[in-house]
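S.K.: Any chance you could fold what I've pasted below:
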Amino acid sequence: MFHKILIANRGEIAVRIIRACREMGIRTVAVCSEADRLALHAQIADECVCIGPAPSRDSYLNMQAILSACEITGAEAVHPGFGFLSENSAFARLCERCNVKFIGPSPESIDRMGDKANAKTTMRLAGVPVVPGSDGAITSMAEARRIAREVGYPVMVKASAGGGGRGIRRVDNEDALEAAVTAAQQEAQSCFGDDTVYLEKFIVDPRHVEIQILADEHGHVVHLGERDCSLQRRNQKMIEESPSPSPLMNDALRAKMGEAAVSAARAVDYHNAGTIEFLLDTRGDFYFMEMNTRVQVEHPVTEFVTGLDIVQQQIRIAAGEPLDLRQEDIHLTGHAIECRINAENPALGFRPSPGTVTALHMPGGPGIRVDSAMYAGYTIPPYYDSMIAKLIAYAPTREQALAKMKWALAEFLVEGVDTNVEFQLELLRDPDVERGRYDIGFLTRRMEGK
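M.R.: Model prediction:
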């Protein structure tokens, strides 16, 4: 087991990893930008190294600075969290060259699943259901038009190196195809430095259901059930829950999706924690969408319903330990819901709201968990993602978990900056959300009054 781990991230996920390490008796090294010198993760780690100015490219994306911090502190491993360098195969390779263990999959697995177009081809060959569309990246508009006609409109244009809802365009007819492809390519180049895109059939009114997997370095792979992430705005998840409230979800479908996720992991010789994301249509058919080769923002809901610590499992796998779990050992118990709390103003188009937290009260009690790096007096910097907390509620039933979450949101107080707490509370009071009757287009239709 490692004696010291460096956390190459910030905010609540860095705090989450530090706490997991502390429970395991592992010393931690935080890294911070100049803007984060007073951040919670920088204060509670055993050591902290400032790695550069505020902009991410000069700090949290600075591979050389991070590995230099490993060298001067003696950290044997790096946990990348999510975002930043977590799915960067070049960084994983650099860690290998520097004899620092990357707590995640191999660079080869990241490459194979990080390119969405290639991942889709790999899954098709592995027998995992995929959405009809291009076989890899599209190379010309003539090819795009041909494929769109074959699968039928509407279609989706997606960035091959995409993530976080970037580089995605819906196209309803051929007249709009060229403009959508060009826009997706430009956004992909700007966000990911890669303008390749692929095309797939748009599945009408699907749910976004993902399967959490764990895979060790000895060939053992298990899945931990599903999370429903259909409540999202502009392809950005807002609320997640486990198990899925879809009326289509049952033990047989869950097992089938889980088996497909395990097959997907085996197809790329995957190890560590990962998530296979699917679209589930109104007939109960599901299609591979992408794989996230890292820990997910929404991992706490799975931890609640399985009783497992996913971050600690990641660390044990990276240390070479075999999984001590069999598939038959894993059972989903109760229901968990997560709300992402952002420093933003929903009334102003969800405009980010950085600033100083002048007063703070976070809810608690049985079945309530808050993952956050906030404290009263903390100044939220304008340079990074606007998520400031994750609020998770757990109870024996979905109805009880919803009630608990509503009270927790009503109790959540943040002064000094705007947040989306009230927006989340109103959303959970919607009769359709209360009944679990929603899909990935639900929030867009609701906000547009349709």
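
S.K.: When you work out contacts or count neighbours from here on, use the C-alpha atoms and nothing else.
M.R.: Will do.

S.K.: Near Gly193, how many residues? Count them for me, please.
M.R.: 12 (other CA atoms under 10 Å).

S.K.: With the one 4 residues further on instead?
M.R.: Number of residues near Val197 (other CA under 10 Å) recorded here: 26.

S.K.: and if you look at Met447?
M.R.: The burial count for Met447: 9, using other CA under 10 Å.

S.K.: what does Ala343 give?
M.R.: Ala343, neighbours per other CA under 10 Å, totals 24.

S.K.: cool, and the one 10 residues further on?
M.R.: Neighbours of Ser353 under the rule other CA under 10 Å: 18.

S.K.: Provide a list of residues in contact with it.
M.R.: Shown in contact with Ser353 (CA atoms under 8 Å, 6 or more residues apart in numbering): 343-345, 382, 386, 417-419.

S.K.: Look up how far Gln314 lies from the closest residue to Leu85 other than its chain neighbours.
M.R.: Spatial nearest neighbour of Leu85, chain neighbours left out: Leu61 (6.3 Å); criterion: CA to CA, 6 or more residues apart in numbering. Per CA to CA, to the nearest Å, Leu61 is found 22 Å from Gln314.

S.K.: One more sequence to fold, the one below, so I can look at both together:
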Amino acid sequence: MARHRILIANRGEIAIRIMQACEELGIDTVVVYTKEDQDSEHVQKVIRKSPDKAYRIASYKDPNEIFSVCDQAKCTAIHPGYGFFSENFRFARRATLRNRPITFIGPRWEVIRDLGSKINTKRVAKTLKIPVIPGSYAPIYNEIEAEALAEELFFLQKEQGIQHPSVLVKASAGGGGMGIEEVRELDAFRQAYRRIQNYARRQFGDEGVLIEQALRDYHHLEVQILCSKHGEYVHFGTRNCTIQSTGRQKRIEIAPGFDPDTISYPFDAKKVLNEIVEYSLRLAKHVKYDNVGTWEWIVTRDGKPYLLEVNTRIQVENGISARISRVKKIGQPNLIKEQIRCALGEKIGYNQNHISFEGTSIELRIVAEDTKRGFAPWCGTITTLKFPSYDWAEVHTHVPTSRPYKIPTEYDPNLALVIIWGQNTNEAIQRAKEFIDNTQIEGVGPKGEPIITNLSYLRERLDASLRFE
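M.R.: Prediction:
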């Protein structure tokens, strides 16, 4: 591999994981941070070792600052992590086409552009005979047209005997559960449409809106794919991320996506898992996808899969896919390392026949939030953070364990990601509960009130992870 220096254009635990992956690959890194993040471990780890490789910036969302640091630090590539610029095709295009090109660690900008649009993804999927959710196949900019489609979707649901029909209004350029509103009455549609259109205009510069039937009683699944610039395509199985907050933010993920050996499903679960993997690879090959990506699916109680969207980036939960995967002569893969290798032009070097799967893995997203008050974020200072040590668990956190840490109010109060592995689903769930029971988190709020976390919620929801309730 040619000599590279990568700017990590992100924060928190993902910045640390990218740093570690680069270190294992022998690649030099540079980090950026804001004033609010100066006490984060992703910053302090670098400052303690090489302070000249940590650059303070005003915002993670200012592309001019990011590129300026790239030039100043003589970086050859940018890793966007997830969020921020990770699915911004304009940022990726600018990196590629500027006078001093910088490699964007992700797919080609054209692919990010094309798959970043839910409308275009649906349109392409439909031509490939991949099932998609009933609704619009082109962005809607006209309120009257949108309301007419919504009325038709309400009518069709009533004809199907659905007692409580509803539609989803989505920003067509959105992703990650953002820019979505459910409408249960046609009379409320116009206001919801206007809110989402305004949100889409502010966030994405495109006020196109997607109208879809709101499906009920489903599971949210994912397929983890890795591709290279050399026409190689492999997958690392499926995940289930049905346990989410009221704002559609994932809280528990589990791989594989279903477990028919342990749980009885009203459909052929193995067949459905194979179908969504095949569909995902079909679309990836059609668009000549060339990096890591996640294909998101809805699977209804009767076993019908529908493509939801494609996330053209590394996912928070990539670690559980890696944890159940075994690559011949390599062992357990690191998908962040694989992403970096492929972005820098290397071949994957193995094919699907070299990949096997073993056991069940669970990711717990530990967050300072009040799950009984709509997952409201908790603000304050962490005074104690202690995790148990097991060979079947790994913890990723940017929160220091040796000193107090004030949670920045500017960002989500995520505290840690915990990845659990078991020989089977029941063992993985019991181990996850054991881990939660032996985790100690203490803190105080602005008025001296004790910290609130989602640990109890996570423990209570574990048994429902793979089941249709």
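
S.K.: Post the TM-score for the overlay when you can.
M.R.: The TM-score (TM-score structural alignment, normalised by the length of structure 1) is 0.91; 430 aligned residues with a CA RMSD of 1.9 Å.

S.K.: Of Leu61 and Gln314 of structure 1, which one has the most company?
M.R.: Set Leu61 of structure 1 next to Gln314 and count neighbours by other CA under 10 Å: Gln314 wins out with 24 against 21.

S.K.: mind listing the helices for the stretch 151-300 of structure 2?
M.R.: 189-204, 269-286 (DSSP state H, counting those that start in this stretch).

S.K.: what about those helices, which gets the closest to Val234 of structure 2?
M.R.: Evaluated with CA to CA, the helices of the stretch 151-300 of structure 2 place helix 269-286 nearest to Val234 of structure 2, the distance being 8.0 Å.

S.K.: Comparing the closest one with structure 1, how large is the average distance?
M.R.: Helix 269-286 of structure 2, aligned to structure 1 and superposed, deviates on average by 1.9 Å (mean CA distance after the TM-score superposition for structure 1).

S.K.: Show me what that helix is packed up against.
M.R.: Packed against helix 269-286 of structure 2 by the contact rule (3 or more CA pairs under 8 Å, 6 or more residues apart in numbering; DSSP states H and E) you find strand 218-227, strand 233-244.

S.K.: Could I get the helices of the stretch 151-300 of structure 2 in JSON lines, plus columns for distance to Ala343 of structure 2 and mean neighbour count?
M.R.: Formatted as JSON lines, the helices of the stretch 151-300 of structure 2 follow (distance: least, CA to CA, whole Å; neighbours: other CA atoms under 10 Å):
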{"stretch": "helix 189-204", "distance to Ala343 of structure 2": "25", "mean neighbour count": "18"}
{"stretch": "helix 269-286", "distance to Ala343 of structure 2": "16", "mean neighbour count": "18"}
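
S.K.: okay, these in a markdown table with distance to Ile382 of structure 2 next?
M.R.: As requested, the helices of the stretch 151-300 of structure 2 are exported to a markdown table (distance: least, CA to CA, whole Å):
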| stretch | distance to Ile382 of structure 2 |
| --- | --- |
| helix 189-204 | 32 |
| helix 269-286 | 41 |
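
S.K.: nearest to Thr383 of structure 2, of the ones you listed?
M.R.: Here helix 189-204 is closest among the helices of the stretch 151-300 of structure 2 (CA to CA), at 35.3 Å.

S.K.: Next, the residue most central in space within structure 2: secondary structure please.
M.R.: Centroid check for structure 2 by CA atoms, centre = their mean gives Gln315 as the closest residue, at 3.6 Å. The local conformation at Gln315 of structure 2, judged by DSSP: H, G, I helix; E, B strand; the rest coil, is coil.

S.K.: which residue packs closest to it, ignoring adjacent ones?
M.R.: Tyr82 (6.6 Å).

S.K.: what residues are up against the counterpart of the one you found in structure 1?
M.R.: Counting by TM-score structural alignment, Tyr82 of structure 2 corresponds to Phe82 in structure 1. By CA under 8 Å, 6+ apart, the contact set of Phe82 of structure 1 is 9, 13, 294-297.

S.K.: Please apply the same query to Leu283 of structure 2.
M.R.: Counting by CA under 8 Å, 6+ apart, Leu283 of structure 2 makes contact with 125, 128.

S.K.: Repeat the analysis, applying 7 Å as the threshold.
M.R.: Counting by CA atoms under 7 Å, 6 or more residues apart in numbering, Leu283 of structure 2 touches Ala125.

S.K.: The aligned partner of it in structure 1 and Asp324 of structure 1, how far apart?
M.R.: Aligned counterpart of Leu283 of structure 2 in structure 1: Ala264 (TM-score structural alignment). As judged by CA to CA, Ala264 of structure 1 and Asp324 of structure 1 stand 21 Å apart.
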